[in-house]
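Chemist: Everything below, folded, please.
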Amino acid sequence: MLAKKTVYIVDDDSDDRMLLREALENVIQDIEVQEFVDGQLLLDALANNLPEQPALILMDMNMPRLTGLEALKRIKSDPLCRHIPVIIVSTSSNAELIRHCYDQGVNAYIVKPVVFQGYIEIAQSVSICFLDSYPEFEGQVVGKNFSNKTILVIEDNQDHWQMMRAALKTGMPDIKVIHRSSQDSTIDFLENEYAALNPPVEMILLDLYLPDRDQGLSLLAEIRNFIASRNLPPVPVIILSHSDHPRDISESYAGLASAYLVKTGKAFQSFSSIRDVCSLWWGTVTLPKTS
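Modeler: Okay, here's the model as predicted:
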């Protein structure tokens, strides 16, 4: 029996907490949801529950006592908590605010849906990207036109790269997929090709063991520094790995990985889930608009 994973919902609106809780519990098995009505209560719980910590925090922006942005800053500046993935779920679509959240290390920013199906899609994204759980989807997840998007795949295993490419192209035939197989070739790509790409890179899939974890974590840091130092639009960097070791997961999140996907032993399920992640991420997560 799988151990339950704990998710914190932080929101002063009881209806929004209820909708998000119901969606999570409908989609994800073996989940425990705890609710808080403001950021200060969240921080108190994190401090009091060490070393036990949630697998994920879903947090509103505008709350009394301590806002979501203020709580986010404290979490990501605390070495004991910065590895906990945080998703802001807010009614605000203000571009400056969204950019500020990404600058402060938020894993994803989601504008609150207006219908319950939108909360279901959030739960589906959360399930795969953050909780290593693969729910059965009703119908095909992929179905939108992604001809204006580019994905960078950094993977040193040629067989895995070919399966990933095939999975991504299934359901998203017009997407542009760029492959690099090493730290050096990725850095060369960043410095010489990245900024001029059209359409721009809107997701990076990075194998953690490239071939070892130190190289993967080092490259993650270099990618984050490259984007920040040039003031480029934030791009999700999703870590891929066969490892489900807590240390690998926590250090990836501490290094500002957007999400962490475990490659399963079932290749079809594993690489098909990557395609679903891309579709769900782009369908639910809001990034600052490119200029």
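
Chemist: C-alpha only now, for contacts and for neighbours.
Modeler: Will do.

Chemist: the strands in the protein, which residues?
Modeler: Using DSSP state E, the strands of the chain run over 5-10, 31-36, 56-59, 86-90, 108-111, 150-154, 176-180, 201-207, 237-241, 259-262.

Chemist: Please identify which of those is closest to G216.
Modeler: The closest of the strands of the chain to G216 is strand 201-207. By Cα to Cα, the value is 6.7 Å.

Chemist: That closest one packs against which elements?
Modeler: Identification of packing neighbours for strand 201-207 by 3 or more Cα pairs under 8 Å, 6 or more residues apart in numbering; DSSP states H and E yields strand 150-154, helix 213-229, strand 237-241.

Chemist: Which of these sits closest to E202?
Modeler: Taking the helices and strands packed on strand 201-207 one by one with Cα to Cα, strand 150-154 is closest: 5.8 Å.

Chemist: looking at the strands of the chain, which is closest to L287?
Modeler: Judging those by Cα to Cα, what sits closest to L287 is strand 108-111, at 7.0 Å.

Chemist: In terms of secondary structure, what does that closest one contact?
Modeler: Counting by 3+ Cα pairs under 8 Å, 6+ apart, strand 108-111 packs on strand 86-90, helix 95-103.

Chemist: try 7 Å this time
Modeler: Helices and strands in packing contact with strand 108-111 are listed as strand 86-90; criterion 3 or more Cα pairs under 7 Å, 6 or more residues apart in numbering; DSSP states H and E.

Chemist: Could you list every helix and strand in contact with the strand it packs on?
Modeler: strand 56-59, strand 108-111.

Chemist: Not counting the first one itself, show me its contacts.
Modeler: So that's strand 56-59. 7-11, 68, 84-89 (Cα atoms under 7 Å, 6 or more residues apart in numbering).

Chemist: In these, find the pair that's most separated.
Modeler: The largest separation in those, counting by Cα to Cα, is between D11 and I84 at 17.6 Å.

Chemist: this one as well, want them side by side:
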Amino acid sequence: MADDVLRILLVEDNPGDVMSLQRSFRRIAPDAEITVARDAEAAVHELAEAPHGTFGLLLLDINLPRMSGIELLRRLKSESWLSNTPMLLLTTSEAPFDVKTGYASGADGYLVKPFDPQGYDRLVRFLINTWNGDILDDADDYRGIVVAPPAG
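Modeler: This next block holds a predicted model:
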């Protein structure tokens, strides 16, 4: 495993979303490694079992069984060894309350799940481009996927 490989912990309970993301990553960033946790408890277990620093990015669904992605985010951000790991919320909700709560809870980004394969490809391209520090040529390409923090 190369040190520059993007290792992602995807916390997602919807098999269709998992499959769509994995498919897009295979097409666009085949070297990226994705570990899937189906709920918050599985995510906590996965993080506890892996050596610190294993995952360079956490993608958290908001609507998870038993513990929400927001609660999981708060818990993970309170861990000093994880506090600098980028954690992005990935959800179908664009509700202002959810966006505000997500950012207030420590989310490093808020992404809206697309509804088609091209949308998942756009999402993965955004993640890879920003991970690599590339300048986004056309931010309009990601409109509808990336939700900015509320002003004020």
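
Chemist: rewinding a little: out of D11 and I84 of the first structure, which sits in the more crowded spot?
Modeler: Per other Cα atoms under 10 Å, whichever of D11 of the first structure and I84 has more neighbours is D11, with 27 against 21.

Chemist: Could you find the counterpart of the more buried one in the second structure?
Modeler: Aligned by TM-score structural alignment, D11 of the first structure pairs with E12 of the second structure.

Chemist: want to throw the contacts of strand 56-59 of the first structure into JSON lines with distance to L219 of the first structure?
Modeler: Conversion of the contacts of strand 56-59 of the first structure to JSON lines gives the following (distance: Cα to Cα, whole Å):
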{"residue": "V7", "distance to L219 of the first structure": "29"}
{"residue": "Y8", "distance to L219 of the first structure": "30"}
{"residue": "I9", "distance to L219 of the first structure": "32"}
{"residue": "V10", "distance to L219 of the first structure": "32"}
{"residue": "D11", "distance to L219 of the first structure": "35"}
{"residue": "G68", "distance to L219 of the first structure": "29"}
{"residue": "I84", "distance to L219 of the first structure": "20"}
{"residue": "P85", "distance to L219 of the first structure": "19"}
{"residue": "V86", "distance to L219 of the first structure": "22"}
{"residue": "I87", "distance to L219 of the first structure": "23"}
{"residue": "I88", "distance to L219 of the first structure": "26"}
{"residue": "V89", "distance to L219 of the first structure": "29"}
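
Chemist: list the contacts for L261 of the first structure?
Modeler: Contacts of L261 of the first structure (Cα under 7 Å, 6+ apart): 129, 132, 239-241.

Chemist: Highest mean neighbour count out of the helices and strands packed on strand 86-90 of the first structure?
Modeler: Mean neighbour count, computed with mean count of other Cα atoms under 10 Å, is highest for strand 56-59 among these, reaching a mean of 24.

Chemist: distance of the closest residue to G69 of the second structure other than its chain neighbours from P96 of the second structure?
Modeler: Spatial nearest neighbour of G69 of the second structure, excluding adjacent residues (Cα to Cα, 6 or more residues apart in numbering): I62 at 4.0 Å. The gap separating I62 of the second structure from P96 of the second structure is 14 Å, by Cα to Cα, to the nearest Å.

Chemist: In terms of neighbours, single out the busier of these two.
Modeler: Neighbours were counted for I62 of the second structure and for P96 using other Cα under 10 Å; I62 has more, 22 against 12.

Chemist: Redo the helices and strands packed on strand 86-90 of the first structure as TSV? Include distance to A228 of the first structure.
Modeler: Formatted as TSV, those follow (distance: least, Cα to Cα, whole Å):
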stretch	distance to A228 of the first structure
strand 56-59	24
strand 108-111	16
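
Chemist: closest one to L205 of the first structure among those?
Modeler: Comparing these by Cα to Cα, strand 108-111 comes nearest, at 15.4 Å.

Chemist: so how far is the closest one off the chain centroid?
Modeler: For strand 108-111 of the first structure, the separation from the chain centroid amounts to 10 Å (computed by Cα atoms, centre = their mean, to the nearest Å).

Chemist: how about the helices and strands packed on strand 201-207 of the first structure in JSON lines, adding distance to I122 of the first structure and mean neighbour count?
Modeler: Below are those laid out as JSON lines (distance: least, Cα to Cα, whole Å; neighbours: other Cα atoms under 10 Å):
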{"stretch": "strand 150-154", "distance to I122 of the first structure": "21", "mean neighbour count": "21"}
{"stretch": "helix 213-229", "distance to I122 of the first structure": "25", "mean neighbour count": "17"}
{"stretch": "strand 237-241", "distance to I122 of the first structure": "17", "mean neighbour count": "23"}
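
Chemist: Turn those into TSV, including distance to I57 of the first structure.
Modeler: Shown next, in TSV, are these (distance: least, Cα to Cα, whole Å):
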stretch	distance to I57 of the first structure
strand 150-154	26
helix 213-229	22
strand 237-241	17
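
Chemist: Now distance to A47 of the first structure too, for the strands of the first structure, in a markdown table please.
Modeler: Output for the strands of the first structure, formatted as a markdown table (distance: least, Cα to Cα, whole Å):
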| stretch | distance to A47 of the first structure |
| --- | --- |
| strand 5-10 | 14 |
| strand 31-36 | 14 |
| strand 56-59 | 14 |
| strand 86-90 | 16 |
| strand 108-111 | 23 |
| strand 150-154 | 36 |
| strand 176-180 | 41 |
| strand 201-207 | 32 |
| strand 237-241 | 27 |
| strand 259-262 | 24 |
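
Chemist: between the ones you listed, which one is nearest to L50 of the first structure?
Modeler: Between these, strand 5-10 lies closest to L50 of the first structure; by Cα to Cα that is 13.6 Å.

Chemist: how close does the closest one sit to the second structure?
Modeler: Its aligned residues in the second structure lie a mean 1.4 Å from strand 5-10 of the first structure after superposition (mean Cα distance after the TM-score superposition for the first structure).

Chemist: Perfect, I'm done here.
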